[in-house]
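Participant: Have a look at this prediction, sequence included:
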Amino acid sequence: MTRAVPDNRPEVRAATPATRFRDAMATFPSGVTIVTTADWQGRQWGFTATSFCSLSLDPPLVLVCLAKDAQCHPAFAEADSWVVHVLGTEHSDLALRFATKGVDKFSTAVFHESSRGHPVLADAGTVLECDTYDRHDAGDHTILVGRVHEARLNPMTPAVYFRRAFHPVPAHPSAGHS
């Protein structure tokens, strides 16, 4: 019988199971999005999300995960619709801003108002306007499922978040020409 020997390399072990889990998840490259909405009073809300993916083609569904302790959680918990913006490398500062609590998230970029009153980033690579389709409780997060009712694409060099840093990925020559 072989006995397992613990791997004590500094890059492998972590202080707590939660830290180790976060470190493990940081090794998974993902795209970068911000998600925005406006509440019934017209107040704008938003957050950065790397936990985003397509869910269904028919109907066209996406999902995004929002921390329950986020300041904007109550607004998204009641929102009938919201907007996902896929970010390019030029938006890394904006992504960090939308991930920061207690700051004016909308003051450093150009947003316009959608037909439903939601803030839309003028130069986002992709904009997906969504109606809330469902919400699911998932540990310390809420999974928001949106039915996409409009998709707009613009040329961009996409940003990828990997090991807690932003990295460029060269755009395909036909990107944005669909």
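Facilitator: Okay, I see it. Numbering: from 1, shown residues only.
Participant: Please make it C-alpha for all contacts and neighbour counts, starting now.
Facilitator: Will do.
Participant: ok, which stretches of the protein are strands?
Facilitator: Listed in chain order, the strands of the chain (DSSP state E) span 30-31, 33-38, 44-49, 52-56, 61-67, 81-86, 111-113, 119-121, 126-138, 141-153, 159-162, 165-168.
Participant: Any chance of CSV for the ones you listed, columns distance to F21 and mean neighbour count?
Facilitator: Shown next, in CSV, are those (distance: least, CA to CA, whole Å; neighbours: other CA atoms under 10 Å):
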stretch, distance to F21, mean neighbour count
strand 30-31, 16, 19
strand 33-38, 22, 26
strand 44-49, 18, 23
strand 52-56, 18, 15
strand 61-67, 16, 21
strand 81-86, 25, 26
strand 111-113, 35, 13
strand 119-121, 32, 24
strand 126-138, 16, 18
strand 141-153, 15, 18
strand 159-162, 14, 21
strand 165-168, 17, 16
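Participant: any chance of those in JSON lines, with distance to H73 too?
Facilitator: As requested, the strands of the chain are exported to JSON lines (distance: least, CA to CA, whole Å):
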{"stretch": "strand 30-31", "distance to H73": "21"}
{"stretch": "strand 33-38", "distance to H73": "11"}
{"stretch": "strand 44-49", "distance to H73": "9"}
{"stretch": "strand 52-56", "distance to H73": "16"}
{"stretch": "strand 61-67", "distance to H73": "7"}
{"stretch": "strand 81-86", "distance to H73": "12"}
{"stretch": "strand 111-113", "distance to H73": "21"}
{"stretch": "strand 119-121", "distance to H73": "17"}
{"stretch": "strand 126-138", "distance to H73": "12"}
{"stretch": "strand 141-153", "distance to H73": "8"}
{"stretch": "strand 159-162", "distance to H73": "22"}
{"stretch": "strand 165-168", "distance to H73": "25"}
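Participant: alright, now check it against this:
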Amino acid sequence: MSTSVDAADFDPRDLRSAFSQFATGVTVVTTVTPEGERIGVTANSFTSLSMDPPLVLWCPGRHLRSLPAFETATHFAINVLASDQHQLSRQFAAGATDKFEGVPLREGVAGIPVLEGTLATFECETTARHEAGDHVIYIGQIVRYAHAAAAPLVFHGGSYHGTTTHSSEGS
């Protein structure tokens, strides 16, 4: 049974637990600095925003060490992970020196690294940034995309999960 909590009584850990009840897909967002350094981070704060024009958004936290690279980048790629790619999620979430080590890549628009073998990729030009609490909202216009048919990697309640397919038609 759920319990309602009023704003005055919010506990950050409890609020995070409530947020974690929303299952999300898992992505790796990549970019390249003007100096050519490849940057990549795991993110689940991604959504489609508009079909006309084709826009997506993602929301990195202000604490992200690589945030300055995204602030100066003109483009980024959203790489949607498939169910068997949880190790990529962990690799790009870690503080490794070269997060791209051993990862099959191709060069995308404006030189951004695009991960090979993912469920979908969206190569985007950054069109807007909006400050929002302890995060920044990045909006990108899709310049190129690709997708494959496979099961997605899902994150819920602090863990990775598989999915079960159900028909969207009535029973």
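Facilitator: Received it, and whenever you're ready, just let me know what you need. Since the model is a prediction, treat every value here as computed from it, not as a measurement.
Participant: hmm, back to that, out of the strands of structure 1, flag the one nearest G102 of structure 1.
Facilitator: For G102 of structure 1, the closest of the strands of structure 1 is strand 44-49, at 11.5 Å, according to CA to CA.
Participant: so where in structure 2 does the closest one end up aligned?
Facilitator: Aligned using TM-score structural alignment, strand 44-49 of structure 1 spans residues 38-43 in structure 2.
Participant: what's the mean deviation for the matching stretch versus structure 1?
Facilitator: On superposition with structure 1, the mean distance recorded for stretch 38-43 of structure 2 (mean CA distance after the TM-score superposition for structure 1) is 0.8 Å.
Participant: coming back round to it: for K101 of structure 1, find the nearest of the strands of structure 1.
Facilitator: Among the strands of structure 1, strand 44-49 sits nearest to K101 of structure 1 (CA to CA), with 9.3 Å.
Participant: V29 of structure 2 matches what in structure 1?
Facilitator: In structure 1, V29 of structure 2 lands on V35 (TM-score structural alignment).
Participant: still on that earlier bit, list just the one of the strands of structure 1 that sits closest to R97 of structure 1.
Facilitator: Short answer: strand 44-49, nearest of those by CA to CA, at 8.3 Å.
Participant: tilt between that closest one and strand 33-38?
Facilitator: Per axes from the mean of the first three to the mean of the last three CA atoms, to 10 degrees, the angle that strand 44-49 of structure 1 makes with strand 33-38 is 160 degrees.
Participant: counting contacts, what elements does strand 44-49 of structure 1 pack onto?
Facilitator: Under the contact criterion of 3 or more CA pairs under 8 Å, 6 or more residues apart in numbering; DSSP states H and E, strand 44-49 of structure 1 touches strand 33-38, strand 61-67, helix 92-98.
Participant: mind running it again at 6 Å?
Facilitator: The contact analysis (3 or more CA pairs under 6 Å, 6 or more residues apart in numbering; DSSP states H and E) places strand 44-49 of structure 1 against strand 33-38, helix 92-98.
Participant: L96 of structure 1: which of the strands of structure 1 is closest?
Facilitator: strand 44-49 (7.5 Å).
Participant: Just give the nearest non-adjacent residue to the match of V29 of structure 2, would you?
Facilitator: V84 (4.5 Å; CA to CA, 6 or more residues apart in numbering).
Participant: Give the equivalent position in structure 2 for the one you found.
Facilitator: Per TM-score structural alignment, V84 of structure 1 is aligned with I78.
Participant: mind listing what that match touches?
Facilitator: Shown in contact with I78 of structure 2 (CA atoms under 6 Å, 6 or more residues apart in numbering): V29, T121, F122.
Participant: Repeat the analysis, applying 8 Å as the threshold.
Facilitator: T27, V28, V29, T30, T121, F122, E123, C124 (CA atoms under 8 Å, 6 or more residues apart in numbering).
Participant: and the residue lying closest to the first one once chain neighbours are set aside, how far is that from Y145 of structure 2?
Facilitator: Spelled out, it's T27 of structure 2. Closest residue to T27 of structure 2 apart from its sequence neighbours, by CA to CA, 6+ apart: V80 at 4.4 Å. For V80 of structure 2, the distance to Y145 of structure 2 equals 11 Å [CA to CA, to the nearest Å].
Participant: overlap in contacts of these two?
Facilitator: Common neighbours of V80 of structure 2 and Y145 (CA under 8 Å, 6+ apart) are A120, T121.
Participant: And the longest helix along structure 1 against structure 2, how far off on average?
Facilitator: Secondary structure of structure 1 per DSSP state H: the longest helix is helix 17-25. After superposition onto structure 2, helix 17-25 of structure 1 sits on average 0.7 Å from its aligned residues (mean CA distance after the TM-score superposition for structure 1).
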